[in-house]
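A.B. asks: Sequence below, structure please.
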Amino acid sequence: MRILLVEDDQLLGDGLQCALRADHFTVDWITSGSEVEGALKNGHFDLVLLDLGLPGMDGMQALRRLRAGDNPVPVLILSARDQLPDRVAGLDAGADDYLVKPFEMDELRARIRARMRRLADQPVQQIVVGTLAINSDTLEVVLNGEPVALSRRETVLLMALARDAGRVLTRDRLEQELYGWSEDVESNALEVHIHHLRKKLGTDLIRTVRGVGYQLVTR
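C.D. replies: Here you go, the predicted model:
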């Protein structure tokens, strides 16, 4: 699960990012509302954790812009604004949940788990490319009618390629999907995951475009 954290408090943002990464989430952290729209255009996220008291464009404005643009990404507001009218306004603006600061990390984890359960209750979403099928809810992968066992990161990488099958995705784009923007990545980590995918799925499914990136072949 990839999370976009929007929080301008450096201490809180750092603590949340570290805690969520320890829970095996991919977390990208930005500090202003004006960055939200661009971040969501440049990467796939499963959840946004959104502060309201942000510099420049505040969180409420950023949320309204997302919903006005029909962006359905789930949004969990994290805010010190604890009055009932504030909570109602946030939910009416399109937030899926609202958590008042200060909060316990265990409660945030529970809210995230609840969001994941609601996603699991929705109709199964499949990405199908030829004889390859990926269940985006359960992360199950089937090739030629047979299940294929992949690690979490291998599955995330394969889903990123499959969502844009036929297009060449850059190394930077794929590393962002796997690790986020700021997590340290070993120089050959992406190549290792690609190598493992080819061993499990066949060498012809993923094509290397030298100097650019990788492409999932659609034929």
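
A.B. asks: For the rest of this, base every contact and every neighbour count on C-alpha atoms.
C.D. replies: OK.

A.B. asks: which residues touch residue 67?
C.D. replies: Counting by CA atoms under 8 Å, 6 or more residues apart in numbering, residue 67 touches 93, 94.

A.B. asks: ok, residue 5 - how many residues close by?
C.D. replies: As a burial measure, residue 5 scores 22 neighbours (other CA atoms under 10 Å).

A.B. asks: how about the longest helix anywhere in the chain: buried residues?
C.D. replies: Scanning the chain for the longest helix, with DSSP state H as the assignment, gives helix 105-121. Neighbour counts using 16 or more other CA atoms under 10 Å place 108, 111, 112, 115 of helix 105-121 among the buried residues.

A.B. asks: residue boundaries of the helices in this protein?
C.D. replies: Under DSSP H, the chain gives helices at 10-22, 36-41, 59-68, 84-92, 105-121, 152-163, 171-179, 189-201.

A.B. asks: can you put those helices in a markdown table and add distance to residue 137?
C.D. replies: Output for the helices of the chain, formatted as a markdown table (distance: least, CA to CA, whole Å):
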| stretch | distance to residue 137 |
| --- | --- |
| helix 10-22 | 20 |
| helix 36-41 | 20 |
| helix 59-68 | 23 |
| helix 84-92 | 25 |
| helix 105-121 | 6 |
| helix 152-163 | 11 |
| helix 171-179 | 17 |
| helix 189-201 | 20 |
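
A.B. asks: let's see this one next to it:
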Amino acid sequence: MRVLVIEDDELIALGLLAGLRAHGMAADHAKTASQARAAVAATDYAAAVLDLGLPDEDGMSLLRAWRAAGSMLPVLILSARSRVEERVSGLQTGADDYLVKPFDLNELVARLQALTRRAAGRGADLIDWGVLRVDPLGGETRVGDRSVPLSRRELALLVALLNAQGRVLSAEQLKDSIYDLHDDIESNALNVHIHHLRRKLGADLIETVRGLGYRMASINK
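C.D. replies: Here you go, the predicted structure:
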């Protein structure tokens, strides 16, 4: 999944980006509210991590504007503002979660996984699709009793397709889920990842919908 980190502190942002990528996520960085607006307008993010003390606009104002515009982007506020009334205000404004600095990276990752799980309509971390079972947080994929090792991007691509629950995702949507904004993407990279997933998990697992994109094959096929 692809996450937008909205944080003006360079050291915190770099730590967040490195930590999220180490957990198999694609992650982009916005230093200001205006950069965040442009990024969200251009890219389909699974979630955003939002600092409130931005240099050009308070993060709460940015969140309020997104919600007023109907954006359903899952947002986790990450802030040094720790008073109960501040946390309540953030949640009432439209944040899906609120974590106080300093924070534990593993907790942040777990909370982001929970946000995206709820957004996808799932009640558990494990994703089942026929004989396929995926643990996005643990990074484990199984076909029946067989454990199948996947690369970070193969896993991210598979989770994006599973979260779509049979809906077609375009090539651009899938690239958004696995690549960072500044990644140098080869023209055939997505096709290569799809090929590897089919080889490892089954040739009929992922359907190509000509002219539209890809989707998970029906469980009943």
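
A.B. asks: Can you give me the TM-score here?
C.D. replies: Remark: TM-score between the superposed chains equals 0.69 [TM-score structural alignment, normalised by the length of structure 1]; 197 aligned residues with a CA RMSD of 3.7 Å.

A.B. asks: circling back to that earlier point, if we compare the helices of structure 1, which one ends up closest to residue 215 of structure 1?
C.D. replies: Nearest to residue 215 of structure 1, of all those, is helix 152-163, at 6.5 Å by CA to CA.

A.B. asks: Mean per-residue distance, the closest one versus structure 2.
C.D. replies: Taken over the aligned residues, the distance from helix 152-163 of structure 1 to structure 2 averages 0.8 Å (mean CA distance after the TM-score superposition for structure 1).

A.B. asks: Where does that helix end up in structure 2?
C.D. replies: Counting by TM-score structural alignment, helix 152-163 of structure 1 falls onto residues 152-163 of structure 2.

A.B. asks: wait, residue 66 of structure 1 sits on residue 38?
C.D. replies: No: contact between residue 66 of structure 1 and residue 38 fails when scored by CA atoms under 8 Å: they sit 10.6 Å apart.

A.B. asks: who's more crowded, these two?
C.D. replies: A direct count of neighbours by other CA under 10 Å for residue 66 of structure 1 and residue 38 places residue 66 higher, at 19 against 9.

A.B. asks: For the more buried one, which non-adjacent residue is spatially closest?
C.D. replies: Leaving aside its sequence neighbours, residue 66 of structure 1 sits nearest to residue 37 (CA to CA, 6 or more residues apart in numbering; 6.9 Å).

A.B. asks: what about that neighbour, neighbour count?
C.D. replies: 15.

A.B. asks: List the contacts of it.
C.D. replies: Per CA under 8 Å, 6+ apart, neighbours of residue 37 of structure 1: 62, 65, 66.

A.B. asks: just to revisit the earlier point, nearest to residue 123 of structure 1 among the buried residues of helix 105-121 of structure 1?
C.D. replies: Closest to residue 123 of structure 1, out of all of the buried residues of helix 105-121 of structure 1 and judged by CA to CA, is residue 115, at 14.8 Å.

A.B. asks: And the closest one, what's its match in structure 2?
C.D. replies: Match for residue 115 of structure 1 (TM-score structural alignment): residue 108.

A.B. asks: excluding its backbone neighbours, what's nearest its match?
C.D. replies: Spatial nearest neighbour of residue 108 of structure 2, excluding adjacent residues (CA to CA, 6+ apart): residue 99 at 7.6 Å.

A.B. asks: What does the one you found correspond to in structure 1?
C.D. replies: Per TM-score structural alignment, residue 99 of structure 2 is aligned with residue 97.

A.B. asks: residues contacting that match?
C.D. replies: 75, 76, 77, 91.

A.B. asks: now those as TSV including distance to residue 164 of structure 1 and neighbour count?
C.D. replies: TSV is the format used below for the contacts of residue 97 of structure 1 (distance: CA to CA, whole Å; neighbours: other CA atoms under 10 Å):
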residue	distance to residue 164 of structure 1	neighbour count
75	24	23
76	27	24
77	30	25
91	32	16
